[in-house]
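A.B. asks: what follows is a predicted structure for the sequence shown.
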Amino acid sequence: MENAPDLLELAGTLARAAGHAIMGVRAQGFTVDHKPDASPVTVADTLAEALITEGLVPTGIPVVAEEAVAGGDCPEPAPLFWLVDPLDGTKEFAKGRDEFCVCIGLVRGDAPVLGVLYLPVTRELFGGIVASRTAWKEVDGTRRPIQARTPPPEGLHVLDSRSHAKPEALAKMLAGMTVAESRPMGSAMKFARVAEGAADLAPRPGPTMEWDTAAGQAVLEAAGGRVTMLDGAPLRYGKPGYLNSGFIGWGRAPA
């Protein structure tokens, strides 16, 4: 495919820049509007998306971005396309919490091939290329490789959704598993925590959109984990309306 390392570095640069813009909006103060589906949106979302999509234009690869789709621009999936969520976790951002991130993923066919997640508050950048099984975390210019872990002896450490928790559905998903801890966390940063071996499972019973998951799935799979639908089949892309059903992000399977 195209030069994956170069595309990943570009995505990382754009994610950092978007994160900087988001933090600028946060510092200045902002109002919260709502889209037709009642989900929140702020100027930080639109500013970050404009910055990212403009920066991706030179790649010549089509871009499917959350706010553009919300505005009616919903292109058909291409053989190779970017999926962008400029501010994943807008609900947490609007409430003054720190659990939000920038997501840029590249999809070929029906599977993510690379992606970055940037956490603006902690300035952590996560990147991964699935084919080479290389994933890394960078903080303030220092980059180190990361790997998902096998579950510890005491059981799974689970990251549940903070704003979309469904306790009964989650209990059903975790039936038969040994769970040591379950704690809430907002946004796609859950993928990053599983990818770096800080947790073992990131389940989501309810629906999401493909731009919510593509970057995180790429990073997690590059780190040795996997993302499946609730029936165990791989989470695929290019679906009608870019709509996902429930999924589970897994760490490394026991040997």
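C.D. replies: Alright, I've got the coordinates. Residues are numbered from 1 along each chain as shown.
A.B. asks: C-alpha only now, for contacts and for neighbours.
C.D. replies: Noted.
A.B. asks: just confirm residue 41 contacts residue 35, I think it does.
C.D. replies: Yes - between residue 41 and residue 35 there is a contact under Cα atoms under 8 Å: 6.7 Å.
A.B. asks: neighbour count winner among those two?
C.D. replies: residue 41 (19 against 12; other Cα atoms under 10 Å).
A.B. asks: contacts only, for that one.
C.D. replies: Contacts for residue 41 (Cα atoms under 8 Å, 6 or more residues apart in numbering) come out as 32, 33, 34, 35, 90.
A.B. asks: quickly check these for the two that are furthest apart.
C.D. replies: Among those, the pair separated by the greatest distance (Cα to Cα) is 35 and 90, at 11.9 Å.
A.B. asks: would you check how far apart residue 190 and residue 29 are?
C.D. replies: 26 Å (Cα to Cα, to the nearest Å).
A.B. asks: who has more neighbours out of the two?
C.D. replies: residue 190 (26 against 8).
A.B. asks: tell me the first helix or strand C-terminal of the strand or helix carrying the more buried one.
C.D. replies: Residue 190 belongs to helix 189-195 when assigned by DSSP states H and E. Next along the chain after helix 189-195, taking DSSP H and E as the criterion, comes strand 201-204.
A.B. asks: tally of neighbours for residue 132?
C.D. replies: 12.
A.B. asks: that should have said residue 96, apologies.
C.D. replies: Using other Cα under 10 Å, residue 96 is surrounded by 10 other residues.
A.B. asks: and it, how far from residue 23?
C.D. replies: From residue 96 to residue 23 the distance is 11 Å (Cα to Cα).
A.B. asks: what does residue 182 give?
C.D. replies: 29 Å.
A.B. asks: ok, structure two:
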Amino acid sequence: MQEFLTLAVRLADEAAIAIRSIRAAGFAVETKIDSTPVTVADRQAEALITSGLRAAMPDIPVVAEEEVAAGRITAPSGRYWLVDPLDGTREFAAGRDEFAVCIGLIENGAPILGAVASPAFNELHFGAVGQGAWQRRGELEQKIAARRAPPEGITVFASRHYQDAPELKVCLARHKVAHLTNIGSALKFLRLAEGVADFYPRLGRTMEWDTAAPQAVLEAAGGAVLIRGGKPLRYGKPHWENPDFFAWGLF
């Protein structure tokens, strides 16, 4: 497991460096066939990650967002990588800092490890389920853990782009909410894993490559990601599409 995690961490870090360089130099924004944005940063980061994974571990399939968008479909197997080279492209294109590089490993339908780089913040979160989770900021590395919700109420991190959804208001009305913050990308999972937030409800479309790595980090930190009915969010679904889910801190 350490070999897998070391590889994912290295490639996430290298992709983050590439993305920072592209951001500094300037870039154009294109629109894919599904009306979502894409940039040269998405493509270059994905090429770096997928080539690195395939060179190091050629027997493990790699499923990556831009390859799927281009029609390269890799069938899931018992163990495979899920890659989102630039989660939060809308935030990146808008000049905000809420974007991430996500590399997750799936085994028998469950995320077992992940590495998530936050290029704008020079942060890297990584972990393996059953072994723990860590945060690296610059040269400082520390173990992280989800927290139990405080009695004064939960801190919620929710999607920037679904903040006005009526379903979200109904969901939050069931809980004692002390603080609510709306941000983009996988960073919401990471704030739960760090123990600074308690709940991330996602009542809107996501894809498996969006969630695999940060779910693994959160679960390695003691949290949980559940779908309606209380079952864990699983992988290898048709068209790689997730249902609504609810991410919690210490569960």
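C.D. replies: Thanks, I have the structure now. On a predicted model such as this, the values are computed, not experimentally measured, just so you know.
A.B. asks: list the contacts for the alignment partner in structure 1 of residue 199 of structure 2?
C.D. replies: Per TM-score structural alignment, the equivalent position to residue 199 of structure 2 in structure 1 is residue 201. Neighbouring residues of residue 201 of structure 1 by Cα under 8 Å, 6+ apart: 156, 157, 158, 159, 194, 248, 249, 250, 251.
A.B. asks: distance from the chain centre to stretch 88-102 of structure 1, please.
C.D. replies: 13 Å (Cα atoms, centre = their mean, to the nearest Å).
A.B. asks: show me what counts as buried in it.
C.D. replies: Buried residues in stretch 88-102 of structure 1, counted by 16 or more other Cα atoms under 10 Å: 88, 89, 90, 91, 92, 93, 94, 98, 99, 100, 101, 102.
A.B. asks: related to what we said a few turns ago, and which of the contacts of residue 201 of structure 1 is nearest residue 206 of structure 1?
C.D. replies: Among those, and counting by Cα to Cα, the member closest to residue 206 of structure 1 is residue 248, at 10.6 Å.
A.B. asks: that closest one looks like it's in a strand, true?
C.D. replies: Yes - counting by DSSP: H, G, I helix; E, B strand; the rest coil, residue 248 of structure 1 is found in a strand.
A.B. asks: residue 225 of structure 2 versus residue 172 of structure 2, what's the distance?
C.D. replies: Counting by Cα to Cα, the gap from residue 172 of structure 2 to residue 225 of structure 2 is 17 Å.
A.B. asks: same question but for residue 18 of structure 2, I mixed them up
C.D. replies: Distance from residue 18 of structure 2 to residue 225 of structure 2, by Cα to Cα: 30 Å.
A.B. asks: which of these two has more neighbours?
C.D. replies: More crowded of residue 18 of structure 2 and residue 225, by other Cα under 10 Å: residue 225, with 24 against 17.
A.B. asks: what does that one align to in structure 1?
C.D. replies: Residue 225 of structure 2 maps onto residue 227 in structure 1, by TM-score structural alignment.
A.B. asks: what range in structure 2 does stretch 182-189 of structure 1 sit on?
C.D. replies: So stretch 182-189 of structure 1 sits over residues 180-187 in structure 2, by TM-score structural alignment.
A.B. asks: let me redo that: stretch 33-42 of structure 1
C.D. replies: Taking TM-score structural alignment, stretch 33-42 of structure 1 hits residues 30-39 over in structure 2.
A.B. asks: what is the end-to-end distance of the matching stretch?
C.D. replies: OK, stretch 30-39 of structure 2 end separation, Cα to Cα: 6 Å.
A.B. asks: which parts of the stretch 151-255 of structure 1 are strands?
C.D. replies: With strands called from DSSP state E, counting those that start in this stretch, the stretch 151-255 of structure 1 shows them at 156-161, 179-185, 201-204, 208-209, 226-229, 243-244, 247-250.
A.B. asks: any buried residues in the longest one, and which?
C.D. replies: So that's strand 179-185 of structure 1. Neighbour-count burial for strand 179-185 of structure 1 [16+ other Cα under 10 Å]: 179, 185.
A.B. asks: packing partners of it?
C.D. replies: Contacts defined by 3 or more Cα pairs under 8 Å, 6 or more residues apart in numbering; DSSP states H and E place strand 179-185 of structure 1 against strand 156-161.
A.B. asks: ok, now the first one?
C.D. replies: If contacts are counted by 3+ Cα pairs under 8 Å, 6+ apart, strand 156-161 of structure 1 sits against strand 179-185, strand 201-204.
A.B. asks: in TSV: these, plus distance to residue 149 of structure 1.
C.D. replies: Converted to TSV, those look like this (distance: least, Cα to Cα, whole Å):
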stretch	distance to residue 149 of structure 1
strand 179-185	15
strand 201-204	10
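A.B. asks: figure out which of those strands is closest to residue 164 of structure 1.
C.D. replies: By Cα to Cα (comparing all of these), the closest turns out to be strand 201-204, at 8.2 Å.
A.B. asks: now render the contacts of residue 41 of structure 1 as TSV, adding distance to residue 12 of structure 1 and secondary structure.
C.D. replies: Formatted as TSV, the contacts of residue 41 of structure 1 follow (distance: Cα to Cα, whole Å; DSSP: H, G, I helix; E, B strand; the rest coil):
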residue	distance to residue 12 of structure 1	secondary structure
32	27	coil
33	28	strand
34	28	strand
35	28	coil
90	20	helix
